[in-house]
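Trainee: need coordinates for the following:
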Amino acid sequence: PLGPVLREYLVSEAMHALGVPTSRALGAVTTGDTVYRDNALPGAILTRVASSHIRVGTAQFFASRDDRQALSALCDHVIARHYPHAADSANPVQAMLNAVIGAQANLIAQWQGLGFIHGVMNTDNMLLCGETIDYGPCAFMESYDPATVFSSIDHGGRYAYGNQPHIAHWNLAGLAQAVLPLLHTDEDEAVKIAQSEVNAFPERFVAAYQKVLANKLGLSDFTDSDDELLKDFLTLLKQEKADFTLAFRRLAERASGRELVKTLWDFPSSFSDWLQRWDERIARDSQSSESRAAQMQRANPLYIPRNHRVEEAINAAYKGDFSPFNQLLEVIGQPFDDRGEWLDYARPAAPEEAVCQTFCGT
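Mentor: From the prediction side, this is the model:
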């Protein structure tokens, strides 16, 4: 249907503008055919581009058939295309696995920093090149809650916002298992190599996530003592049902002296003690106030493809009106800009506009 095509177009282009590695939308066309889901909908085709479309599931496909020749050819191609440095390693497939794990740690850290929820993180939706792909039941979280789920098929919260790092870890273990025969001729040694690489993911993710958080909080680096500061901030966000994007953007405004977001949302009194602690922390930080303000401006977007705006664009397109889609595409293409005339696009959904479920549809 046309709707899922437009959702992927909008969200993938937003992710690109936000600086997240992603597949891109080359084009979308209607087909003139009718697609039947719950009702009859106009059909469409999305053409997407990525640096490659090779997935964890691609390796699993050949491994499940014990086709080691094909699996070896696949890994050689991935190394040549994405991780050429691995070819010079004593164990090229291990070096490739190590590089894929690092790429995914960085990617998921960026997702978490933006409140992005993929919605269906199976192994066939994880690219070995480290780009986001398959924007099906995806959405951006508004009120902060790690348990947030949008996908209509995720009944148990497997792919909830807070679970995404764990699922990435699980998927990478699947990749390691698939390439075991190429890691070492001795199976026990192969398992040891694979386990050591996969076991490093949590630490690598935390390191990447801390870099994202340091930028969002206006810190030159993230120390162990900052972990409590962050946890307390997130606890307050959940307690107050605060909008994740606006809260961080408002924090960035406090660092720069701007007040555009303040017209939409400001810190309630419950944040007073925390804000004092944050002021004291940034006063001890090594960077200048000007550098901090610029850093936070780049790390905390004002405009994301909010779910109700995406649905608004889709519903209008079903009626033949693509102007809301084109306008939203323009706005999310400049996610960090202070544009007062676009401020309504930064507004969270009103209760009657809230989108509680998203659907794969393709």
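
Trainee: for the rest of this, base every contact and every neighbour count on C-alpha atoms.
Mentor: Will do.

Trainee: what ranges does the stretch 51-200 of the chain have for its strands?
Mentor: Secondary structure of the stretch 51-200 of the chain, counting by DSSP state E, counting those that start in this stretch: strands at 116-117, 139-140.

Trainee: mind listing what residue 63 touches?
Mentor: The contact partners of residue 63, by CA atoms under 8 Å, 6 or more residues apart in numbering, come to 71, 178-179.

Trainee: scan the chain for its longest helix.
Mentor: helix 92-114 (DSSP state H).

Trainee: another sequence for comparison is provided below:
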Amino acid sequence: MNPSIRLENTYLTLPEEFYTAQLPSKVPSPNLVKWNSTLAKELGLDSDFFQSKEGVLVLSGNQVLEDTTPIAEAYAGHQFGYFTMLGDGRAVLLGEIVTKDEERYDIQLKGSGRTPYSRGGDGKATLGPMLREYIISEGMKGLGIPSTRSLAVLTTGETILRETTLPGAILVRVAKSHIRVGTFQFANQFLDTEELKALADYTIKRHYKEIFEKEEKYRHFLHEVVKKQAKLIAGWQLVGFIHGVMNTDNMVISGETIDYGPCAFMDTYHPETVFSSIDTEGRYAYQNQPKMASWDLARLAEALVPLLHDNMEKAIEIAQEEINQFSNLYLTFWYDGMRKKLGLFHENEMDEDLIRALLGLMVKYEADYTNTFRDLTLNQTTQPNLISSTEYQQWLDLWQDRRKQQEESLDDSRKLMESVNPTVIPRNHRVEEALERAVTNQDYSAMDSLVSVLQNPYDYENLNDYYVTPPGETACGYRTFCGT
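Mentor: Next up is the predicted model:
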């Protein structure tokens, strides 16, 4: 084995109830179909080794690095509002890599077979959803939104039964950690206070070490997680991203976006947009994402109550005070982001009405979310319904007057807009096109081109109409599906 590769696993320092030692299932014919050389370089990994036959054995789980203990993590969670015991049912954490900058990242195999937490599932994954996560997570990285990353995708040589038979695959996922709100719910529900404290201390040291020596460190911890999630969800909203399954097991304490199952990006702007086939009630619709993030964080606060104060009433009061801050934090991040999208440098009392008026017109005239802001940036209009509206023309006059009130020049305003308004997003029809060609024909050229464009979504010098054009009417009713 390559002697330069070393994986640690500090999660093993936690009480053993938090994990189960678990070897990945061996697969018959592993084949590397996607390798993220950019991410590998950031992590200090040897791309030549991992693209070799021996490296593929490691990435597939067929061979485990010496002195490592792969594990499946235990956690619980609320799924669509209902609490249940969960855990890594189809994932194995190989270990942690520490970069030259002393940053620590989990290396996890997704789709690596059954674990004690599989709950009857086969523990496997299919190629389409794993490639989808690769595309979307790299798209989020390009957009500047905190996200888990995809290091590699491998086919396994297996045939997996879902609605039809599909090629089996494994995703190699990189994350700051996989500690979830549901991990704390698991500790609070099934373990004792000392074990909950051990989890909290470990998490603080790993992600928020600057607060470890502070008084009331668990309150500070809750505050920091609330703040990070408020900023993350604002980032989602600002680019029209819809996660689809905001269960508490899909909210990680590090503040990254995780689990790209039935997620998608909005084309036509409408706050009630839902893509996920399993979200039949619209619980996780676009407009509900901030509210549901607050709900999930309230479950974290509940789990932390035993650590917040010796007096139960005081502990609940602290938890409530911290959760109550989410709304204002979120709105601060969101309004700040919306001002930037409109080229506004400073707060003005008319900004809220200006922003809300534009969004209202976008709904009324069925405007494309991304292209509306791209058009404003370029001082053009590609959407006939919007431009033919007298209301929109009046709004444009108000917006231009607001920009002219600033000390900064209109050129500076345009540059600010270019820095936050993407020209391209992972358009659903382009993602599906790339997946269809890859899965059906083993042709990855469309995927490679799409990922390449998504790495520079704020590039206004090289606009590509193929990737910015919204879908036609055939995209109405677009649905996404969970990969399990």
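
Trainee: TM-score, when you put one on top of the other?
Mentor: The TM-score (TM-score structural alignment, normalised by the length of the first structure) is 0.95; 356 aligned residues with a CA RMSD of 1.4 Å.

Trainee: in the second structure, which of the contacts of residue 63 of the first structure still touch?
Mentor: Among the contacts of residue 63 of the first structure, the contacts conserved in the second structure (both residues aligned by TM-score structural alignment, their matches' CA atoms under 8 Å) are 71, 178-179.

Trainee: which of the residues you listed fall within helices?
Mentor: Filtering these for helices - DSSP H - leaves 71, 178.

Trainee: pipe the kept ones among the contacts of residue 63 of the first structure into JSON lines and attach neighbour count per row.
Mentor: Listed next are those as JSON lines, based on neighbours: other CA atoms under 10 Å:
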{"residue": "71", "neighbour count": "22"}
{"residue": "178", "neighbour count": "23"}
{"residue": "179", "neighbour count": "23"}
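
Trainee: which among the kept ones among the contacts of residue 63 of the first structure gets closest to residue 117 of the first structure?
Mentor: For those, the residue nearest residue 117 of the first structure by CA to CA is residue 178; the value is 26.3 Å.

Trainee: buried set for stretch 43-55 of the first structure?
Mentor: For stretch 43-55 of the first structure, the neighbour count (16 or more other CA atoms under 10 Å) marks 43-46, 48, 50-51, 53-55 as buried.

Trainee: quick check, nearest of the contacts of residue 63 of the first structure to residue 343 of the first structure?
Mentor: Checking those one by one against residue 343 of the first structure (CA to CA), the nearest turns out to be residue 178, at 47.9 Å.

Trainee: all helices of the stretch 101-250 of the first structure, in order?
Mentor: Listed in chain order, the helices of the stretch 101-250 of the first structure (DSSP state H, counting those that start in this stretch) span 164-178, 180-183, 187-199, 201-217, 226-240, 244-256.

Trainee: distance to residue 157 of the first structure added to those, as JSON lines?
Mentor: Listed next are these as JSON lines, based on distance: least, CA to CA, whole Å:
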{"stretch": "helix 164-178", "distance to residue 157 of the first structure": "10"}
{"stretch": "helix 180-183", "distance to residue 157 of the first structure": "30"}
{"stretch": "helix 187-199", "distance to residue 157 of the first structure": "23"}
{"stretch": "helix 201-217", "distance to residue 157 of the first structure": "20"}
{"stretch": "helix 226-240", "distance to residue 157 of the first structure": "17"}
{"stretch": "helix 244-256", "distance to residue 157 of the first structure": "19"}
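
Trainee: can you add distance to residue 210 of the first structure and give the buried residues of stretch 43-55 of the first structure back as CSV?
Mentor: Shown next, in CSV, are the buried residues of stretch 43-55 of the first structure (distance: CA to CA, whole Å):
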residue, distance to residue 210 of the first structure
43, 43
44, 40
45, 39
46, 35
48, 31
50, 27
51, 27
53, 29
54, 28
55, 27
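
Trainee: circling back: could I get the contacts of residue 63 of the first structure in a markdown table, plus columns for distance to residue 319 of the first structure?
Mentor: Shown next, in a markdown table, are these (distance: CA to CA, whole Å):
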| residue | distance to residue 319 of the first structure |
| --- | --- |
| 71 | 47 |
| 178 | 46 |
| 179 | 48 |
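
Trainee: now, which of those residues sits nearest residue 234 of the first structure?
Mentor: residue 178 (37.2 Å).

Trainee: that older thread, what would the strands of the stretch 51-200 of the first structure look like in CSV with mean neighbour count and distance to residue 100 of the first structure?
Mentor: Shown next, in CSV, are these (neighbours: other CA atoms under 10 Å; distance: least, CA to CA, whole Å):
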stretch, mean neighbour count, distance to residue 100 of the first structure
strand 116-117, 23, 21
strand 139-140, 24, 25
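
Trainee: having no further points to raise, I will conclude here.
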